[in-house]
Structures are given as structure tokens and as C-alpha cells.
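Visitor: sequence first, then the predicted structure, then my questions.
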Amino acid sequence: MLGTITDFLADWYLVTKSLHVVSVISWMAGIFYLPRLFVYHVEQVQAGSTTDAIFQTMERRLLRGIMNPAMVATWVFGLALVFTPGVVDWSFAWPWVKAAAVLGMTWFHHWLGLRRKEFIAGTNTRSGRTYRMMNEVPTVLMVVIVFSVILRW
């Protein structure tokens, strides 16, 4: 049974890798855009207004329609790559560094989801500056991930 699964993963390696890259790109697009929406939302929109409702709709659709499925797909295809024979050598530091950064990216994703709930409840207390600063978190994590995978430290 295990041999059949690893054979399948090996045979489908390039497809899995391609789907992983597409998923990551989709996830990152949303993870960069949602905090920017929050900046505009907090700085330009009056709570309870029609524009507030529009922003909430855009934020919900981005998170639920793009980011959540892309995050799940990134994890599924990433784990498939991890279990593909010969792809990851855990004796090196790079897969551990990448894994930590992916966990950080996942934390950030959920942090954004909690902030969206605050906008819905009308309890957001964070400034546009806070969201601008937090928007640098995925950039740093992305650099760590890319350099880890490409340079294989």
C-alpha cells in the first residue's frame, strides 16, 4: 500500500509541484491584499456605512473564496511533496526553516481572519499604520521560504 502511494507521488511529482506553486501564488496574492483592504477600511470608511458593508463583502470574499482554499491547497500539495520520495532531506536545515516560515504564514492568515471578525463586530481598534506594518510579515516569511527552498541551506 505504502509503495503504491509513494509511486503515485513520484509519478505525479511535477504536477503536484506545479499545483503547489499555483496555490502559493494565489494564497500570497490574498495575504498581501487583505491587509491593504484593512488599511483603507480603517482609514477611509465610516463604520456602519454602505461603504463599510462593501468593504466587509470584499474582505469576506477574498478570505473565504480565495485565501482559505488557496491555503488549504498549498498545505495539501506541499505535504504531498514532503511525502514524495527523494524530495526533502530532513537532515538539512532548509526544510525545517521553510516549515517554520509556513507555520508563521498560516498564523498570519488566521490573524487576518480574526481582524476581519473585528471589522464585522465594529470592534477594530488597530490603525492603518498597524496593518501596514503587519503587511511586512508575509514579505519576510516569503523571502525566508524562497531562499530556503532555492538555496537549500
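Guide: That came in fine, so what should we check first? This is a predicted model, so every value here is computed, not measured. Residues are numbered from 1 along each chain as shown.

Visitor: from here on, contacts and neighbour counts on C-alpha atoms
Guide: Noted.

Visitor: from the centroid of the chain, which residue is nearest?
Guide: Geometric centre of the chain, nearest residue: Trp27, 4.6 Å, by CA atoms, centre = their mean.

Visitor: ok, now which ones touch it?
Guide: Counting by CA atoms under 8 Å, 6 or more residues apart in numbering, Trp27 makes contact with Ile66, Met67, Asn68, Ala70, Met71, Thr74.

Visitor: take a look at this one as well, against the first:
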Amino acid sequence: MTPLDWDTALQLSYEWIKAGHVIFVIFWIAGLFMLPRYYVYHQEAAVGSAEEKKWIDRERKLRNIIISPAMILVWVFGLTLAYITNAWDQTWLQVKIAIVFLLSGYHGWMVGYGKKLAKGERPVSGKALRIMNEVPGIATAIIVILVIVRPF
């Protein structure tokens, strides 16, 4: 396939790529809403208990089966959309990408925190985890405004 054919194929697939992007954003954000709540419940379980082992397994599955693959696909579909539309110089997109980058860092921190919990460490309070649960919602609201309203 020549570069021109590749660009044409991407243009013809634009709506499907956009649908994939939105679908995997929903999966990723839903998982990021669930994960801190799982951690709150996990922290309330006794270290080494059967209940704690169940939370460790649930968290691992949520991270490995849903959240991490969804995040990767969000980036792939999103960057493909930016390429197709050649929107790189638009401020709203630059801000959106910066927020998604920060949200990806939050994702990484949450994955690392789950590994600490699995080792029996509890460095963050349940209250702090409940507050952290607001991060994906705030980021999502800002991103939706940037994409729909395009304030700049």
C-alpha cells in the first residue's frame, strides 16, 4: 500500500476509528473510577486474609484485562484521529493531549499503588483514595469540554 493509499484508507475509516476511540475512552475511564474504590475496600481487608487475596485478584484483572489495554487503544485511536484531521496545531487538542498524558500518569501511579497493596503496604489513607477517585471525572469533564466546545 502506498502512502497515498494508506491516507485514503484512514480517511474512509475515520468514523470507525472515532467510534473505537470513544468506546475505549469509556472503558478506560470506567475502570479508573472503579480502581480507587477497589483499593479502598482492599485496604479495609486484613493483610494476608482470604478477602485481601480476592481484592488483589480483582484489581489485577481490572488493570490487565480492561484498563491498561483500553488506555493503549485510546492513545492509538486518538493519535490516529489527530493524524487524519491534521489537528496538531489546534490549542484544544494540545491541551487535551496534555490532560490525557497526565491521566496516563495517574493510571500508572494507580497500577503501582495496587502492587504496593498486594505486598501489604498501605501508604495512602482510604480518604485520600476516595478523593483521588475524583481525578478521572474531572479530567473527563475538561476533555469533553475541549472536544465539544473547543474554547481555544
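Guide: Received it, and whenever you're ready, just let me know what you need. As the structure is a computational prediction, the values presented were derived from the model and not from experiment.

Visitor: overlay them and tell me the TM-score.
Guide: TM-score for the superposed pair, counting by TM-score structural alignment, normalised by the length of the second structure: 0.94. Supporting figures: 150 aligned residues with a CA RMSD of 1.1 Å.

Visitor: of the contacts of Trp27 of the first structure, which is the nearest to Met134 of the first structure?
Guide: Of all those, Met134 of the first structure sits closest to Met67, with 17.0 Å by CA to CA.

Visitor: secondary structure element holding the closest residue to Gly104 of the first structure other than its chain neighbours?
Guide: Leaving aside its sequence neighbours, Gly104 of the first structure sits nearest to Leu141 (CA to CA, 6 or more residues apart in numbering; 7.2 Å). Applying DSSP states H and E as the criterion places Leu141 of the first structure in helix 136-151.

Visitor: same question, Ile31 of the first structure
Guide: Counting by DSSP H and E, the element that carries Ile31 of the first structure is helix 13-44.

Visitor: show me how far that helix is from its chain's centre.
Guide: Taking the mean C-alpha point of helix 13-44 of the first structure and that of its whole chain, the gap between them comes to 6 Å (CA atoms, centre = their mean, to the nearest Å).

Visitor: name the SS class of whichever residue in the second structure pairs up with Gly104 of the first structure, please.
Guide: Under the alignment (TM-score structural alignment), Gly104 of the first structure pairs with Leu102 of the second structure. Here Leu102 of the second structure takes the helix state, with states given by DSSP: H, G, I helix; E, B strand; the rest coil.

Visitor: doesn't Ile138 make contact with Leu103 of the second structure?
Guide: No - in this structure, Leu103 of the second structure is not within contact of Ile138 by CA atoms under 8 Å, at 10.3 Å.

Visitor: can you classify His107 of the second structure by secondary structure?
Guide: Three states are possible here, and by three-state DSSP the one that applies to His107 of the second structure is helix.

Visitor: do you know how far it is from Lys54 of the second structure?
Guide: For His107 of the second structure, the distance to Lys54 of the second structure equals 21 Å [CA to CA, to the nearest Å].

Visitor: more neighbours: these two, which one.
Guide: Neighbour count, other CA atoms under 10 Å: between His107 of the second structure and Lys54, His107 has more, with 22 against 13.

Visitor: excluding chain neighbours, what is closest to that one?
Guide: In space, His107 of the second structure comes closest to Leu32 once its chain neighbours are excluded; the distance is 7.3 Å by CA to CA, 6+ apart.

Visitor: pretty sure the one you found is touching Gly105, no?
Guide: No - between Leu32 of the second structure and Gly105 no contact is recorded; they are 11.9 Å apart, counting by CA under 8 Å.
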